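# okay, here's the prediction I keep looking at, along with the sequence it came from:
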Amino acid sequence: MTNFNIPTREEVSSNNQEIFDNLEKAVGFVPNLYATIAYSDTALESYLQFQNAKTSLSKKEKEVINLIVSQVNGCNYCLSAHTTIGKMNGFTDEQILELRQGYFSTNEKFDALVKVAKAITINKGKVDDATLENYFNAGYSKGTLVDVILAVGDKVIMNYLHNLTQIDIDFPVAQELETVQA
């Protein structure tokens, strides 16, 4: 297997060095997976613009999607990062484990969201009528569904990058959980 080292600031383009500096100021460090994107001279900037684009989804809703997609795709890096970020956005450990299992017992909207995001991920965009009906009945719109698909795509990019590179996880490692099945 090809070994991927985490590029240092000195090993990336000047544009990526500036992004590293900005991440350092904003987050306090450059997450290893972001540094890995910097193997490309252009991908880190493009990805961050995509990730930070306007959306109808709240931060908590984005974390619902990030957690289930990362669980389905078996990405330990993203599960670890989004367990930490999920807690920062108000989810408890128990709620995070529920979301990773594909349900949410105390909020109908989050339950419908996690189920539709899981179905999109597992079935490559195909979602059964009952799951979609439940999603819309929970108060979501067709426009929000498009934003969910974009959020799934965002997380798939990072999941695949880590699953391919297996770079070190620089967040507290998420608790093990069975991989989500169809």
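Yep, that arrived.
# for the rest of this, base every contact and every neighbour count on C-alpha atoms.
Will do.
# wait, L113 sits on K62?
No: taking Cα atoms under 8 Å as the definition, L113 is not a contact partner of K62, at 9.7 Å.
# name the SS class of K54, please.
Under DSSP: H, G, I helix; E, B strand; the rest coil, the three-state class of K54 is coil.
# hmm, back to that, more neighbours, L113 and K62?
Ranked by neighbour count (other Cα atoms under 10 Å), L113 and K62 place L113 first, with 30 against 20.
# tell me the contacts of the more buried one?
Neighbour list for L113: E61, V64, I65, Y135 [criterion: Cα atoms under 8 Å, 6 or more residues apart in numbering].
# of all these, which comes closest to E94?
Set against E94, the nearest of the contacts of L113 by Cα to Cα is V64 (13.2 Å).
# mind telling me what element that closest one is part of?
V64 belongs to helix 59-72 when assigned by DSSP states H and E.
# F20 now?
Applying DSSP H and E as the criterion places F20 in helix 14-27.
# immediately after that helix, which helix or strand?
helix 32-37.
# contact partners of that following helix?
Contacts of helix 32-37 from elsewhere in the structure, counted by Cα under 8 Å, 6+ apart, are 5-8, 20, 43-44, 158, 161-162, 167-170.
# which residue is nearest the middle of the chain?
Nearest residue to the geometric centre of the chain (Cα atoms, centre = their mean): N66, 3.2 Å.
# correct me if wrong: it contacts I149.
No: in this structure, N66 is not within contact of I149 by Cα under 8 Å, at 11.5 Å.
# ok, structure two:
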Amino acid sequence: MSRIAIPAIESATGATADIYAQVKKIAGGRVPNTYAALGHLAPASLASLLNAQGALASGSLSQQDLQTIKLLVSVKAGCDVCVAAHSFVGKMVGLPVDALRGIRAGQATGDAKRNALVRFVSHLQTTSGTISQDEFTAIREAGYTDTQLAEISFAIALAIFTSTFNRINGTDVDFPAVE
């Protein structure tokens, strides 16, 4: 059970009600538990998160790439809510179930470019310091541009934020079980 008590979404007023209305428009009429908690506690932070996600969505990375990154970061962080959410959304944007399993397990996904992305993000999540020239060359040779490297960094940062918050809160998982 989530550690932070959240009043009923329907009782929200002011900035919280406004941000919940925005979430409902993009989330099929519902407010996921993570967003409910953030909207209640820090509506400006949730608004910033949604704006940042919108910027990423309009960038040059595919939705499959973004979900690959977010799922991998969620697994590394140990966030059950985010793993379930990004597995669900990943499937919705066309990632095959076997690829999702591969991402979660750190194994091959059946796609060489996606495998390079998984290796790169995993390396960034498990090491410190400037990456080697070999790591940089490998991700560039896989087809990722300098702009996409910046977007990869941004996607990692957003996934770390939500995963960290959910770990603090013990947010209840409100997405389908992972296949």
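Arrived safely. Everything numeric here is computed off the predicted structure, so don't read it as measured data.
# follow-up on the earlier one: trace the residue nearest to the centre of the first structure over to the second structure, please.
N66 of the first structure maps onto K70 in the second structure when the alignment is built from TM-score structural alignment.
# counterpart of Y20 of the second structure over in the first structure?
In the first structure, Y20 of the second structure lands on F20 (TM-score structural alignment).
# not counting its neighbours along the chain, what's nearest that match?
Leaving aside its sequence neighbours, F20 of the first structure sits nearest to V30 (Cα to Cα, 6 or more residues apart in numbering; 6.1 Å).
# and what of A43 of the first structure?
Setting aside the residues directly before and after it, A43 of the first structure is nearest to I37 in space (Cα to Cα, 6+ apart), at 6.2 Å.
# what's around that neighbour, how many residues?
For I37 of the first structure, the count of nearby residues is 21 (other Cα under 10 Å).
# circling back to that earlier point, host element of the nearest residue to the residue nearest to the centre of the first structure once chain neighbours are set aside?
Residue nearest to N66 of the first structure in three dimensions, not counting chain neighbours: K155, with 6.0 Å by Cα to Cα, 6+ apart. In this assignment (DSSP H and E), K155 of the first structure forms part of helix 142-165.
# what of A119 of the first structure?
Per DSSP H and E: helix 108-122 holds A119 of the first structure.
# quick check: that helix aligns to which part of the second structure?
Helix 108-122 of the first structure maps onto residues 112-126 of the second structure, going by TM-score structural alignment.
# check the mean deviation of the matching stretch from the first structure.
After superposition onto the first structure, stretch 112-126 of the second structure sits on average 1.2 Å from its aligned residues (mean Cα distance after the TM-score superposition for the first structure).
# and that stretch, which residues are buried?
Using 16 or more other Cα atoms under 10 Å as the test for burial, stretch 112-126 of the second structure gives K113, R114, N115, A116, L117, V118, R119, F120, V121, S122, L124.
# three-state assignment of the residue nearest to the last one when sequence neighbours are not counted?
Pointing back at L124 of the second structure there. With Cα to Cα, 6+ apart as the measure, I131 is the residue that lies nearest to L124 of the second structure, at 7.7 Å, once sequence neighbours are left out. Following three-state DSSP, we place I131 of the second structure in the coil state.
# related to what we said a few turns ago, so who does the residue nearest to F20 of the first structure touch?
Taking Cα under 8 Å, 6+ apart, we find V30 of the first structure in contact with F20, L23, E24.
# out of those, grab the one that's most surrounded.
Busiest of those [other Cα under 10 Å] is F20, holding 22 neighbours.
# pretty sure that residue sits against E11.
No: between F20 of the first structure and E11 there is no contact under Cα under 8 Å: 11.4 Å.
# what's the spacing between the closest residue to V116 of the first structure other than its chain neighbours and A119 of the first structure?
Spatial nearest neighbour of V116 of the first structure, excluding adjacent residues (Cα to Cα, 6+ apart): T131 at 6.1 Å. Distance check for T131 of the first structure against A119 of the first structure: by Cα to Cα, to the nearest Å, it reads 8 Å.
# cool, and K62 of the first structure?
In terms of Cα to Cα, K62 of the first structure sits 16 Å off from A119 of the first structure.
# now do I68 of the first structure
To A119 of the first structure, I68 of the first structure is 10 Å away according to Cα to Cα.
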